[in-house]
Structures are given as C-alpha cells and as structure tokens.
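Peer 1: Return atomic coordinates for the entry below.
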Amino acid sequence: MFIPPANDPLLEYLTSAILQNGHRARAAHLVSRMLLHIHASTRAPPVPIVREAIMSASPAVRVVSHRHATKTVFMPIALTEKQRVHAGVKAIIAASESKPGKTVDVRLAREMIAVVQGESRALEEKVRVHKLAMVNRQVTSSATAPHITDVYSGEI
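Peer 2: Alright, predicted model coming up:
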C-alpha cells in the first residue's frame, strides 16, 4: 500500500536525491517504503530517525585540493546547512549501495538505522574528512594571518 510521505522538507529533499529520470512518484514510493521498513525494524516514529541519521552523517566541512607547483595543498571549506544536508544524504545513499538487500528502500532503511546506531561507512567517511580538515586547517588560517616578517618589521 502506497502512503505518501509526510510533508516534511527533509523527506522531500531525500526524495529529490533518490529521483532518477524524472520519476518523482517512484522516488516518493521508495521513501515511503523506507519509512515503513524503519518503523517495522525499530517500532519508533521513522521521521525523527531519518532526521537524526542525516544530521549525524552530515559533515561540517569539505576538503578541496589545490596544486601549488609540485605540492598538493588540501584546503578545508566550511559548508552551509543545505550543503551539509546534501553531503549527508549523498553519503548515506552511497553507503547503502553496499548494504545487503534486494531493493533500494530496504538498503536505505538499514543504512539509516546503522547511522543512528553509529555503525555506518557514512560516519567513517565523515570522520575521515574532518580529520583531514583538522590536519590542514593551517592552510586557511595562513592566508589570513600576518606573515612573520611583517610582525618583526613593525608594519602591523
């Protein structure tokens, strides 16, 4: 039985991310069945679980690599809220492709539950990106910080 998902902006965003070749009704049906599987597995309201899963899989930064002569410099860039949600949804969808299950909705439901339980590859990817950003955070601060010779010359 097809029950359209609740009118929630995050679920509509998830539907748009799953959408392929303009088949919005098919994507909405997948999201509805995913919510049904989550509810059947956890016996809890599925929308808060989906919201928590997407927010916990959403990174705060992305790392861009720049080439300076022969050196590759990684520069962390802060993400807006919409960019964070987009990255979290894409990470969950990518991680769900390796989950066991015949259909997309079952795999997505299992991945959402795994993210909430802290056992997902989407979370591992988020931690990896954050560690890389923390290691390379001097790249952004060195562009705005005064150079050491300016401090000694009294120009500041």
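Peer 1: Please make it C-alpha for all contacts and neighbour counts, starting now.
Peer 2: OK.
Peer 1: ok, the residue positioned nearest the centre of the chain - contacts?
Peer 2: What sits nearest the mean C-alpha location of the chain, by CA atoms, centre = their mean, is Gly88, with 1.3 Å. Listed by CA atoms under 8 Å, 6 or more residues apart in numbering, the contact set of Gly88 reads Ile54, Met55, Ser56, Ala57, Ser58, Pro59, Ala122.
Peer 1: These into CSV, with extra columns for distance to Thr80, secondary structure and neighbour count?
Peer 2: Listed next are those as CSV, based on distance: CA to CA, whole Å; DSSP: H, G, I helix; E, B strand; the rest coil; neighbours: other CA atoms under 10 Å:
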residue, distance to Thr80, secondary structure, neighbour count
Ile54, 15, helix, 26
Met55, 13, helix, 18
Ser56, 15, helix, 17
Ala57, 15, helix, 28
Ser58, 11, coil, 26
Pro59, 10, coil, 26
Ala122, 19, helix, 30
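Peer 1: I'd like the structure of this one too, to check against the first:
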Amino acid sequence: MSLRTPISTVRRTFASSVKQLAEPATASTQQGGFSPLRDLLASSSTSTSSSSSTLPSGSSAFLTSPPTDIAQGSSRGYGVHSIPPIVDPTLDLFTNCLMKDGKKDDAQKMTSRILSMLHQSTNLSPQPLLKQAIILSSPSIKVLSMRKSAKTILTPRALTERQRTRQGIAWLLKASEKGRKGGQPRDQRISKEILNVLEGQSDVFKWLEERHKVAYLNRSNMTAR
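Peer 2: Now for the predicted structure:
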C-alpha cells in the first residue's frame, strides 16, 4: 500500500480486518468459551438447589432456617430452658429422701419399683401421680419457735419450692410407716400411701391442717425478727 492510497480505503481495510478478528472470538464464545456472570450465578444457584434437594428434609430446613436463638445473635445454639434436664428434679429429690447410708443405687431401684406399682394399680403414667401426691402433701409455711424475754413465740415463715417439696416427701414417707408392723415391704407401703393421698384419705392432710392453723393463729408474729 502506497502513501498515496486514499484514507477511506485504509479505513475500510482496517474495519474489515477488525471484523475478521472479532468473528472467531464470537464463535468461540458461542461454542463454550467464558460464559457471562449471570450464567455463572444461574449455574451456581442450580447446583445449590440440586445439592440441597439431595439432603433430608430436616437438614435442608435447618440450613435454610436456623434456630431463632442463632438468628437473634445468641452465643448458644439453643436456649437454656429449651434443653430438658438429665433427671427430673422432683424424682431425684424423692430418691434422695429414700436413700439410707448413702446407697443411692438401692434408692433408685426402690423408686423404680414404686413407679411400677403405681402404674400397675392405676394403668396411668406414674410420674405425674407421684408429683401430684407430693404437691398435695406439701405445706406452704413453716413455724419457727423463737425465744424472746423468757417467752416462746411461734413465728410463721414461707417455704421455698424445694423446701415445700422436701417437707411433702418427708410427711409422705412418715405416713407410710404406719403399716410397718404388718411386715409389708417399704416400697409397697409408700406406693399405697401415694394412692391414699390422691384419694384424700391420708394422715398428711391432718398435719397440713394443724400447721396452717398454728400459722394462722400466730400470723401477727410474722414481722418478728
């Protein structure tokens, strides 16, 4: 090409060469070259949905919807109150009250036998029956004897939940000792007394009435220290 070639001819030649260079790139793109960003995002979302569909329903639900505690920024995966205790507090306290000489295995076996007898007698779940009997046997107050200027003053005091439960269990076991002279085993006596409490025929109710009556008569001393 000489220097005298018109500028328009040069422009047409340059445009045709650029077009020829661009055509192979376009063809290679159509034949599987680098895909656009939207195609990559679409393919990644498709692979994610296909992988989540292979998981069990519970696991996929967990991945898509985390627990509320985690969503709220809690340090734990679940709240403290969401996890049940290892042992029932009332049942464990009942077992400790049955224990003698530190032999907790024997006390646990006796508790199991008592629950089994309750189930055989009523054909109901035994743990709610035991808890209900303990609640009915539990007083809400205690009466303290205080000395003040050579005089004994009876002062009522409120009990905490654990103190109430422990006193109810103690009265329940005390009421079951009345059948001891007949040679009846201890677990049978206790299970029978639990049924008596549920039927309202136990001596525990007499002790409850006496304590509440004494506390009522001495209610003016509740502010005494």
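Peer 1: For the contacts of Gly88 of structure 1, which ones persist in structure 2?
Peer 2: Checking these against structure 2 (both residues aligned by TM-score structural alignment, their matches' CA atoms under 8 Å), the contacts still present are Ile54, Met55, Ser56, Ala57, Ser58, Pro59.
Peer 1: Next one: the second one relative to Arg84 of structure 1, how far apart?
Peer 2: Counting by CA to CA, to the nearest Å, the separation of Met55 of structure 1 from Arg84 of structure 1 is 8 Å.
Peer 1: Please work out which residues of structure 1 line up with the helix or strand hosting Arg157 of structure 2.
Peer 2: Assigned by DSSP states H and E, Arg157 of structure 2 belongs to strand 152-158. Alignment of strand 152-158 of structure 2 against structure 1: residues 72-78, by TM-score structural alignment.
Peer 1: And that stretch, what's buried?
Peer 2: Phe74, Met75, Pro76 (16 or more other CA atoms under 10 Å).
Peer 1: The first one reaches His68, doesn't it?
Peer 2: No - with contacts counted by CA atoms under 8 Å, Phe74 of structure 1 stays clear of His68, the gap being 10.4 Å.
Peer 1: picking that back up, what's the average distance of the strand holding Arg157 of structure 2 to structure 1?
Peer 2: Aligned to structure 1 and superposed, strand 152-158 of structure 2 gives a mean residue distance of 0.8 Å (mean CA distance after the TM-score superposition for structure 1).
Peer 1: what does Glu52 of structure 1 align to in structure 2?
Peer 2: In structure 2, Glu52 of structure 1 lines up with Gln132, judged by TM-score structural alignment.
Peer 1: Quick one: residues contacting the residue nearest to that match when sequence neighbours are not counted.
Peer 2: Using CA to CA, 6 or more residues apart in numbering and skipping residues adjacent in sequence, the residue nearest Gln132 of structure 2 is Leu198, 7.5 Å away. Leu198 of structure 2 is in contact with Leu129, Gln132, Ala133, Leu136, counting by CA under 8 Å, 6+ apart.
Peer 1: Of these, which are still contacts in structure 1?
Peer 2: These retained in structure 1, by both residues aligned by TM-score structural alignment, their matches' CA under 8 Å: Leu129, Gln132, Ala133, Leu136.
Peer 1: got a winner among these for most neighbours?
Peer 2: Ala133 (22 neighbours; other CA atoms under 10 Å).
Peer 1: helix or strand right after the helix or strand harbouring that residue?
Peer 2: Ala133 of structure 2 belongs to helix 126-137 when assigned by DSSP H and E. As assigned by DSSP H and E, the chain's next helix or strand after helix 126-137 of structure 2 is strand 141-147.
Peer 1: thinking again about what came up before, skipping its backbone neighbours, what lies nearest the residue nearest to the centre of structure 1 in space?
Peer 2: Leaving out its chain neighbours, Gly88 of structure 1 is closest to Ser58 (CA to CA, 6+ apart), at 3.9 Å.
Peer 1: which ones are touching that neighbour?
Peer 2: Counting by CA under 8 Å, 6+ apart, Ser58 of structure 1 has contacts Arg84, Val85, His86, Ala87, Gly88, Val89, Lys126.
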